[in-house]
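# Have a look at this prediction, sequence included:
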Amino acid sequence: MQARKKYIFLTFLASWLLLFFFGGDQLRRFAFFSKRKAEARRNWPHWTDRSLLKRFADPEELQSDGDPSLPSPRERRAARLSVYKNSRCRMETCFDFSRCEKHGFKVFTYPRERDQPLSESYGKILASIERSRYYTPRPEEACLFILSIDTLDRDHLSAQYVHNVDEKIRGFPLWNGGRNHLIFNLYSGTWPNYTEDLGFDIGQAILAKASFYTETFRPGFDISIPLFSKDHPQRGGEKGWLYQDSIPPKKKYLLVFKGKRYLTGIGSGTRNALHHIHNGKDIISLTTCKHGKDWEKHKDTRCDKDNVDYEKFDYQELLHNSTFCIVPRGRRLGSFRFLEALQAACIPVLLSDGWELPFAEAIDWGKAAVVGNEKLLLQIPSAVRCIHPERVLAFQQQTQFLWDAYFSSVDKIVHTTLEIIKDRLLPQRSRSRFLWNTLPGGLLALPDFSTHLGDFPFYYLQRGRTPPAPAEHGKLSACHNTYPLPHLFSGSSPSEKFTALIRAVSPVGSPSQPILRLIQAVSGSQYCAQILVLWSCEKPPLPSGKWPQTTVPLTIIQGRGKLSERFFPYAAIQTDAVLSLDEHTSLSTSEVDFAFVVWRSFPERIVGFPARSHFWDAEQRRWGYTSKWTNELSIVLTAAAFYHRYPAGERPAGWGAWPRPSLHLTLSPRYYHSLFTEYLPAGLRELVDSLATCEDILMNILVAAVTKLPPIKVTQRKQHKETVPQQVGCKDGDVGTPQSRERSPSPLHSPPAKVKGTAGAASVFSQRQDCLNQLADWFGYVPLVSSQLRLDPVLFKDQVSVLRKKYPHLEKP
């Protein structure tokens, strides 16, 4: 009996629980349970005075749960799993590190077939790789492989869609399931959902893709790249549009957008709502319905007015005159206007939920963009209004830096992609985010040189400070009336000594030769640590006892007859400063001392004596090179100049040395020397060696490309002989006589000097102009920066006592 009651009670209790679980929502409608009068669900109220209220959305929009044409989360997840079968790939599991151990980070591009279609953009990508220092024509040396099949446009409705990619790549013997391969893609999927489908199985390949969705992105393995057009320049690229800072950084418009809105389909939700924030004053948000072939079938009541307002403003004018630019998603997550806003110094306000931002592994976008939320569109105007002017100015400056460093050309986009992959191979020697996000940028800060910021010439400080704490400055949040400006990173001062490197191309026959007098003058400097003589002559140098007796070490280094060898990173150079000299240079000890003191204040620049300038010849439509005395200079010749060392590499075979005293000479990691030997491609150095009078121009261009600053000329010394150095050996009769020379013009109001070898001088200038134009073609632009500055000592030529002057000998003729 007791058991029967127990079973009846349990059955009754289970029935009540099921009733409340499945019918609870209906039970709440009864007054007995809800303690209020039962009522039916009402529709959205229709207010009688709604015409007087500002309408942000129609009632039908508020009751809608979303665009029914958009795929559900479950459908998106299923599509992702079908496309990315290796979604758990990481560098540790899907990349063969052993291929990179023997030959380093080398990249091989598959040979191209004649009948294989190739888009203009993909051709630029392949050309960037093949012109770079990473490229190798031998697959057995390669660490990374690039397909010759165009995979940029994987929209099967596109004319550039390549069919049967799966069958083609399976026939490649190097494919190996995609391991150690890099695939580039700009467009994936097609109408109406634009999924991540590439139309082929990428296997274990790294995917460098535009419009990358965070759910399909494999962190630490894939790379998000920006969407760029086919007209994006191969190299060089245009400069940013922010020519000068305005304080406060206020422009005509606060927030702008001008673009197409999609009436239906994916991406239409955000763009259809942009008209709500338009006020016609400082916020301009213009959209047009004219998009696609059948836009008139889907036009709404707002289209006619929007189309009229759209034509009232010029897009380029809005970019130039606005502080913030809205960058909403399109059909895909990325859009061209992202790079357009960066170039225009118009701070991007990103409205693209789920977008993995380009190069986010290295770039801190919180310092250059405002990351918004598509669902919080109406909060954007108030959020950007309360950003402090100091922070706005910092945002604008950072957009210009990022544009110039990583996005202004296809070369920089491709090289940034490769450098990020290279950093993953040796994480302990990878660049810090500080190097990626500050001048001169990650591409020019070689981790092989150093990972300590104080070793670079850009971060020298007289007083060290604590580094900035990482902060996400760009997240859309509440107003902040103060903006913590980034502190200067702790550093140190450059060394107080220098190493003199003299390039000798003529045999020494008498004690009165210029090189011997030069050694005596340089060794007399209180800042000189040692003197290195780069012997580029087949005849042996003088015996150890016949060189001048100096108070500093003197070492002879055997050269190989190449002009570029003067910028090799010799391990004997242990000082930060290098004084580069030619054998015929004439300097006094006072000039050397003063130039070095100036260099210590500008360690990132070239500081020296002989100055030259470049100009654009409009008639011949080419760059010109001149030594005329003008009010500007852009080149300081390395025949007598200080610059910062920048070491890396290994000692080439066949190098020898006659040390005095004995020194073990090898090549080890140094800065501008490292950039010259490691950053510049081998083909560019070979070009310099073939042109005979080009290495100093290349060094000036390299330093200007890094610093964006001109060199510094010191003192009034103007005359200098430019020679064509010998590359093979020294013949009898060449003692003290260069093959050809040119002399700087005589001072104004003085009789013209009779210069021998006029034809030789013209030949030198012709070669140097050819050099400048070939380097301009290689870089895509001329990085040289002109200056009207010359530094002289205080009290220079003032009518005061000589005893009060620190460098009185500089005034002697």
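Here it is on my side, so go on.

# going forward, measure contacts and count neighbours with C-alpha atoms only.
Fine.

# What is the subsequent helix or strand relative to the helix or strand harbouring residue 688?
Under the criterion of DSSP states H and E, residue 688 resides in helix 682-691. With elements assigned by DSSP H and E, the helix or strand that comes after helix 682-691 is helix 695-707.

# could you check the angle helix 682-691 makes with that next one?
Angular relation of helix 695-707 and helix 682-691 on a 0 to 180 degree scale: 150 degrees, by axes from the mean of the first three to the mean of the last three Cα atoms, to 10 degrees.

# Specify the next element, helix or strand, located C-terminal of helix 695-707.
Taking DSSP H and E as the definition, the helix or strand that follows helix 695-707 towards the C-terminus is strand 712-714.

# another one to put next to it:
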Amino acid sequence: MSSVHIDIADDAAAAATDGFYSPAKQKAANRRPTVLTIQRARQTLCAAKVKLILAVLTFSFIIYVSSKLSSFMGWNPHYPSFVSSPSRGGYTVLINSWKQSSVLKQSVAHYASCRSVERIHVSWSGSEPPSEKLIARLNEIVVLKSEGAQKTDFIFEVISGDQLASRFRPKSYPNTDAIFSVDDNVIVPCPSLDFAFSVWQTAPLSMVGFVPRTHSVNKEQNNVAYYIYEGWWSVWWTGTYTMVLSKAAFFHRKYLDFYAHMSPSIQNYVANERSCEDIAMSLLVANVTGAPPVWVKGKIYEIGASSIGSLRGRSRLRNKCLNDLISHFGIMPLVPTNFKAVSAKNEWLW
């Protein structure tokens, strides 16, 4: 009688080899996708952890650099004694007006509607005094536009003579620390104006404004530095500026006193040379602080007709003003910068 030997292991191996059904083979095949899924999940989780750590480190680095940059840009909370508080309440809008009644009405109506404006002060320059009817109408406009909000004070100052520099003479009444100097034909939207005010509160020693300008140096004239006043296109091309014009800028009220106490030679020069008073203010603030101004990004609008002469003639005049004033100051105090304050509320792309 012959015996039959059945080798189960060999048969299972053969089945596995030959493609026949095997429970063990099927179980291993079912388990393999699950193992791969777990491994992939672990890899994804590790990658997410690495990204999170990198994001935290990047954010911390940005905060650190920002704090250092703020200090470098002069945004220092330890001010000199004459600025004991960043601002008392809101700000005063100091409007420089030049014989444009209709434009002045629009300007006053707009700034009276801005919520942080506590006072509107109009400096009327020109040989002809304004009519009583105009002043009464402006008072009505201020009351109407500020109705329901905090009452806005209104002051109308008539400046004798035809001197634009008189816009910066000291004001005898108690006013806010923050002064927003603006030409009567310049309109800054209220949200942009309030943002600029918040920027100024962090740097009340600086001029904070919407119209940047710069200068360049030409040393080819008798080996003496000759400075060129540069307009907006130079700022746009280089990304650098050294001034913000007082046609739309915040500064501390104390600079009105400082302006009045500049040397007689500077005051006489500014009084005799038209369109030099804003350059003189920029030089004064830079000379006091040793720091650059702050340019705030924001749209401004000009209304009415411009009284500025030809661009070529104005350019020569500005060059002359800049160089003559630097000679009177004895130094070049302007500091270049490429910093720009931008409201994050208006920027969707970081």
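Right, received. Where do you want to start? Here the structure is a predicted model, which means the values were calculated and not measured.

# Would you give the TM-score for this superposition?
Once superposed, chain against chain, the TM-score is 0.67 (TM-score structural alignment, normalised by the length of the second structure); 254 aligned residues with a Cα RMSD of 2.3 Å.

# In the second structure, what range does the helix holding residue 688 of the first structure match?
The alignment of helix 682-691 of the first structure onto the second structure (TM-score structural alignment) covers residues 264-273.

# Now do the matching stretch: distance to the chain's middle.
Computed by Cα atoms, centre = their mean, to the nearest Å, the chain-centroid distance of stretch 264-273 of the second structure equals 30 Å.

# buried residues in that stretch?
Neighbour-count burial for stretch 264-273 of the second structure flags 266-267, 269-271 (criterion: 16 or more other Cα atoms under 10 Å).

# longest helix of the first structure?
With DSSP state H setting the assignment, residue counts place helix 2-27 as the longest helix in the first structure.

# for that helix, packing partners?
Contact partners of helix 2-27 of the first structure among helices and strands, from 3 or more Cα pairs under 8 Å, 6 or more residues apart in numbering; DSSP states H and E: none.

# Can you name the next helix or strand after it?
helix 31-34.

# Which residue range of the second structure does that following helix align onto?
Counting by TM-score structural alignment, helix 31-34 of the first structure lines up with no residues of the second structure.

# Who are the packing partners of that helix?
Taking 3+ Cα pairs under 8 Å, 6+ apart as the contact definition, helix 31-34 of the first structure has no neighbouring helices or strands.

# what range in the second structure does the helix or strand following it sit on?
Next along the chain after helix 31-34 of the first structure, taking DSSP H and E as the criterion, comes helix 59-63. Across the second structure, nothing matches helix 59-63 of the first structure (TM-score structural alignment).

# what do you get for stretch 129-147 of the first structure?
Under TM-score structural alignment, stretch 129-147 of the first structure corresponds to no residues of the second structure.

# got it, and stretch 371-383 of the first structure?
Stretch 371-383 of the first structure corresponds to no residue of the second structure when matched by TM-score structural alignment.

# One more: stretch 421-432 of the first structure?
The counterpart of stretch 421-432 of the first structure in the second structure, using TM-score structural alignment, is absent.

# so where do the strands sit in the stretch 601-750 of the first structure?
Listed from the start of the chain, the stretch 601-750 of the first structure has strands (DSSP state E, counting those that start in this stretch) covering 607-608, 611-617, 622-626, 635-636, 640-647, 657-660, 669, 670, 712-714, 722-723, 741-742.

# The counterpart of residue 218 of the second structure in the first structure: what's it in contact with?
Per TM-score structural alignment, the equivalent position to residue 218 of the second structure in the first structure is residue 617. Residues near residue 617 of the first structure by Cα atoms under 8 Å, 6 or more residues apart in numbering: 623-624.

# burial of the counterpart of residue 587 of the first structure in the second structure, as a residue count?
Residue-level alignment of residue 587 of the first structure against the second structure, with TM-score structural alignment as criterion, gives residue 188. Around residue 188 of the second structure there are 19 other residues, counting by other Cα atoms under 10 Å.

# Let me see the contact set for the residue lying closest to residue 188 of the second structure once chain neighbours are set aside.
Spatial nearest neighbour of residue 188 of the second structure, chain neighbours left out: residue 300 (4.8 Å); criterion: Cα to Cα, 6 or more residues apart in numbering. If a contact means Cα under 8 Å, 6+ apart, then residue 300 of the second structure has 186-189, 210 as its contacts.

# nearest to residue 176 of the second structure, of these?
Using Cα to Cα, residue 188 is the member of these that lies nearest residue 176 of the second structure, at 19.3 Å.

# Pretty sure the closest one sits against residue 303.
No. At 11.0 Å, residue 188 of the second structure does not count as touching residue 303 under the criterion of Cα atoms under 8 Å.

# What span of the second structure is the host helix or strand of residue 167 of the first structure aligned with?
Under the criterion DSSP H and E, the helix or strand holding residue 167 of the first structure is helix 165-170. Under TM-score structural alignment, helix 165-170 of the first structure corresponds to no residues of the second structure.
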